[in-house]
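Q: Give me a model of this one.
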Amino acid sequence: MNDIVPQPAPILQSRLPFLPWMDPRTARLPGVLPVEGEDWLRVDDAYAAQMAERARLIRAVPEDVHALLPEGRPAAEELYDIVLDRLTRMEGFRIGADTVLRPDGVEVALDRAQPLLTLGQLLQEDLLLMEQEGEEHRLTGGILCFPASWSLRQKVGRALISIHEPVQPYDDSIAKRVQRLFDAIRVGQPLWRMNFLTYDDYQLFQPRLEGQRRPRPQGHFFVRCERQTLLRLPQTRAVLFAVHTYVVLAETLTEAEIAALKVAQEH
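A: Model (predicted):
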């Protein structure tokens, strides 16, 4: 992976919209719930700053944040059309014939020939496409600007269970349950879950290869959560795995919430 100048300043949300470790439905893996309405894409108070960071990464290390296998192109193009349609009903977006005006006032050129790169400049979410191959789902493409200790370049082309092999506590039992979950996703019935991690730094771009471990210092000042949504595309039948990353200061939580988070991380 290429070296890149680190993110120069924190990009933080003012608060977490949901505390997954505080809700028994989401505290344990896989912790999946149905999406309400069309709430599978979101814009929050860190939109402008996150989008600027996404643009910086796409320019600086495109081979680390974007991948699309030839067999994944039909799904990527279908997702492109679905997202643009969804944006017509999201506050702050103005969809033109050749451009989209974003909520932060930035205009983005539309390019269906580069579907994931284009969407990566419109959405806070990272977008990963999983497609059925035999009895498993395989990663055929993605735009991943904010990885939390994994590498798109290393994982693209792999099956779902292989992607998660080194991750604890993603054991064989959980892996099989998640594969069954992917098999059961229905068109028009997206699902979501949310994970939770503590970090000592605020970097959004944290790629790591298998075997590499992020430092675990004693003091953790940031809480990082990913709201992950799963959406079945109707034509290609691919599954979209969309990841909205939140990073907040630990001090935005109460003492009781921090105590519960520490307990949850021990299990």
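Q: CA atoms for contacts and neighbours, from now on please.
A: Noted.
Q: could you show me where the strands are in the chain, in order?
A: All strands of the chain, identified by DSSP state E, fall at 33-34, 66-68, 94-95, 99-101, 107-109, 126-133, 136-143, 191-194, 197-199, 222-232, 239-249.
Q: could those go into CSV alongside distance to residue 257 and mean neighbour count?
A: Putting these into CSV (distance: least, CA to CA, whole Å; neighbours: other CA atoms under 10 Å) gives the following:
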stretch, distance to residue 257, mean neighbour count
strand 33-34, 21, 14
strand 66-68, 36, 22
strand 94-95, 39, 16
strand 99-101, 38, 17
strand 107-109, 39, 16
strand 126-133, 27, 22
strand 136-143, 32, 25
strand 191-194, 16, 22
strand 197-199, 13, 18
strand 222-232, 11, 23
strand 239-249, 13, 23
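Q: Of those strands, which is nearest residue 168?
A: When the strands of the chain are compared by CA to CA, strand 197-199 sits nearest residue 168, at 12.6 Å.
Q: Which other helices and strands does that closest one contact?
A: Judged by 3 or more CA pairs under 8 Å, 6 or more residues apart in numbering; DSSP states H and E, strand 197-199 is in contact with strand 222-232.
Q: mind listing what the residue nearest to residue 196 when sequence neighbours are not counted touches?
A: Among residues not flanking residue 196 along the chain, residue 225 sits closest, at 4.5 Å (CA to CA, 6 or more residues apart in numbering). By CA atoms under 8 Å, 6 or more residues apart in numbering, the contact set of residue 225 is 194-197, 245-247.
Q: Any chance of JSON lines for the strands of the chain, columns distance to residue 160?
A: Shown next, in JSON lines, are these (distance: least, CA to CA, whole Å):
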{"stretch": "strand 33-34", "distance to residue 160": "20"}
{"stretch": "strand 66-68", "distance to residue 160": "16"}
{"stretch": "strand 94-95", "distance to residue 160": "34"}
{"stretch": "strand 99-101", "distance to residue 160": "33"}
{"stretch": "strand 107-109", "distance to residue 160": "32"}
{"stretch": "strand 126-133", "distance to residue 160": "8"}
{"stretch": "strand 136-143", "distance to residue 160": "6"}
{"stretch": "strand 191-194", "distance to residue 160": "17"}
{"stretch": "strand 197-199", "distance to residue 160": "21"}
{"stretch": "strand 222-232", "distance to residue 160": "13"}
{"stretch": "strand 239-249", "distance to residue 160": "11"}
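Q: One more, please, to line up against the first structure:
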Amino acid sequence: MSNSQVLSMGLAPLDAQRWIEPDAALPFWHAHKQAVRARLGSRVCCATPESLPAQREASTLLATHLVRDHPDLYRRAGPKLDCGEYAVDIGEEHPEPLWAISLAVADDLLLLQPRGDEYVLTAASLCSPSHWRLEEKFEQPLSTIHGPIPGFNAALQPRVARFLQHLHAARPVERFNWGLQRGAALCARDSVAAEGVLHYRCERQTLYRLPGTGAVLFTIRVYLSPLSSLEAVPGALQALVQAIDACPPALAVYKGFDRLQDDLDDLRNTYV
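A: Here you go, the predicted model:
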């Protein structure tokens, strides 16, 4: 399998009513994000001054979606968004609109804005990253952000650039990314030597053009499951082994499979 086959964009049309997937565990995510920001500060949440209008637009659109499409979990109460056990201030004068609305959802939120021919990361609330670090990517164009991914700039960068140029506000999209990690840390950026059982990490990602400012809101929702839980899904672990073995060597190293070699050998011996 070639890099171009493995490194596919994997985009699918997204029903706007499903923009954010509902989650009854909102207090958990609220506490998680506050704790991570208290520990890491601007390394998980930062924004450029010029991103403020796009942040406000993103907050307004997300709040409208949550109240309209998930009324069992959200309701508007003046400048606050009631999330059940807690409320977040999303008033127009909030100095950090993207951070504020991120406290109402499980997803991480990132804003991409055009500068010249590229899109640049201008604001982010990123409390559940995998191994990448926001401080290394902030205010960088996508070509630089994705540079460490083997084969990306050669195989996908032109396609991604064309896609973002033509992304329409009425046609949001979603895609899924996956990986493996030891332990259940949501914020895995510092977990290179983490201990614990092997987990399957799935990221549901959406891209939504903000019609007013033209920015693109990129959402990332993380799902973590112990690898053993996939035994309940017929053929899932066999398919996972096949996907791992299909990764080109450089991409496998980027995903950290080389650090999990003993676990993966056990997995192959059991399910292949």
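Q: Any idea what the TM-score is?
A: The TM-score (TM-score structural alignment, normalised by the length of the first structure) is 0.81; 236 aligned residues with a CA RMSD of 2.3 Å.
Q: returning to what we had before: keep only the contacts of residue 225 of the first structure that stay in contact in the second structure.
A: For the contacts of residue 225 of the first structure, the aligned pairs still in contact in the second structure (both residues aligned by TM-score structural alignment, their matches' CA atoms under 8 Å) are 194-197, 245-247.
Q: Excluding chain neighbours, give the residue nearest to the counterpart of residue 125 of the second structure in the first structure in space.
A: Superposed on the first structure with TM-score structural alignment, residue 125 of the second structure falls opposite residue 143. Of all residues not flanking residue 143 of the first structure in the chain, residue 66 sits nearest, at 4.5 Å (CA to CA, 6+ apart).
Q: quick one: the one you found from residue 136 of the first structure, how far?
A: Counting by CA to CA, to the nearest Å, the separation of residue 66 of the first structure from residue 136 of the first structure is 22 Å.
Q: same deal with residue 37 of the first structure?
A: The value you get for residue 37 of the first structure to residue 136 of the first structure, if CA to CA is used, is 28 Å.
Q: same deal with residue 93 of the first structure?
A: Taking CA to CA, one finds residue 93 of the first structure at 36 Å from residue 136 of the first structure.
Q: Would you mind giving the residues in the first structure matched to stretch 251-259 of the second structure?
A: Going by TM-score structural alignment: stretch 251-259 of the second structure matches no residues.
Q: and residue 144 of the first structure, what is it in contact with?
A: Applying CA under 8 Å, 6+ apart, the residues contacting residue 144 of the first structure are 64-66, 126-128, 152.
Q: What is the neighbour count of the spatially closest residue to residue 85 of the second structure that is not a sequence neighbour?
A: With CA to CA, 6+ apart as the criterion, residue 85 of the second structure has its nearest non-adjacent residue at 6.8 Å, and that residue is residue 27. Other residues near residue 27 of the second structure number 19, with proximity taken as other CA atoms under 10 Å.
Q: if I pick the residue most central in space within the second structure, what's in contact with it?
A: Central residue of the second structure (CA atoms, centre = their mean): residue 220, 2.1 Å from the mean position. Counting by CA under 8 Å, 6+ apart, residue 220 of the second structure touches 107-109, 203-206.
Q: mapped onto the second structure, which of the contacts of residue 144 of the first structure hold?
A: Conservation of the contacts of residue 144 of the first structure in the second structure, assessed by both residues aligned by TM-score structural alignment, their matches' CA under 8 Å: retained contacts are 65-66, 126-128, 152.
Q: Residue 242 of the first structure versus the equivalent of residue 209 of the second structure over in the first structure, what's the distance?
A: Alignment note (TM-score structural alignment): residue 209 of the second structure maps to residue 232 of the first structure. Distance check for residue 232 of the first structure against residue 242 of the first structure: by CA to CA, it reads 11 Å.
Q: next one: residue 54 of the first structure
A: Relative to residue 242 of the first structure, and taking CA to CA, residue 54 of the first structure is found at 15 Å.
Q: Over to residue 169 of the first structure?
A: 21 Å.
Q: swap in residue 222 of the first structure?
A: Where residue 242 of the first structure is concerned, residue 222 of the first structure sits at a distance of 22 Å (CA to CA).
Q: Kindly provide the distance from the alignment partner in the first structure of residue 65 of the second structure to residue 148 of the first structure.
A: Under the alignment (TM-score structural alignment), residue 65 of the second structure pairs with residue 86 in the first structure. In this structure, residue 86 of the first structure and residue 148 of the first structure are 27 Å apart, going by CA to CA.
Q: Neighbour count for those two, which is higher?
A: Each of residue 86 of the first structure and residue 148 has its neighbours counted (other CA under 10 Å); residue 148 has more, 19 against 15.
Q: Around the residue lying closest to that one once chain neighbours are set aside, how many other residues sit close by?
A: Distances taken as CA to CA, 6+ apart place residue 206 nearest to residue 148 of the first structure, at 5.4 Å, with adjacent residues excluded. Residue 206 of the first structure has 15 neighbours, counted by other CA under 10 Å.
Q: circling back: I'd like to know which of the kept ones among the contacts of residue 144 of the first structure is nearest to residue 213 of the first structure.
A: residue 152 (16.1 Å).
Q: The closest one against residue 65, yeah?
A: Yes - counting by CA atoms under 8 Å, residue 152 of the first structure touches residue 65, with 6.7 Å between them.
Q: what touches both of those two?
A: 142, 144.
Q: What is the equivalent residue in the second structure for residue 122 of the first structure?
A: Aligned partner of residue 122 of the first structure by TM-score structural alignment: residue 104.
Q: gap between its match and residue 112 of the second structure?
A: Applying CA to CA to residue 104 of the second structure and residue 112 of the second structure gives a distance of 20 Å.
Q: same question, residue 7 of the second structure
A: Taking CA to CA, one finds residue 7 of the second structure at 21 Å from residue 112 of the second structure.
Q: try residue 5 of the second structure
A: Residue 5 of the second structure is 26 Å from residue 112 of the second structure, by CA to CA.
Q: for the second structure, what spans make up the helices?
A: 3-6, 26-40, 52-69, 97-102, 134-137, 142-145, 152-155, 157-166, 236-246, 249-254, 261-271 (DSSP state H).
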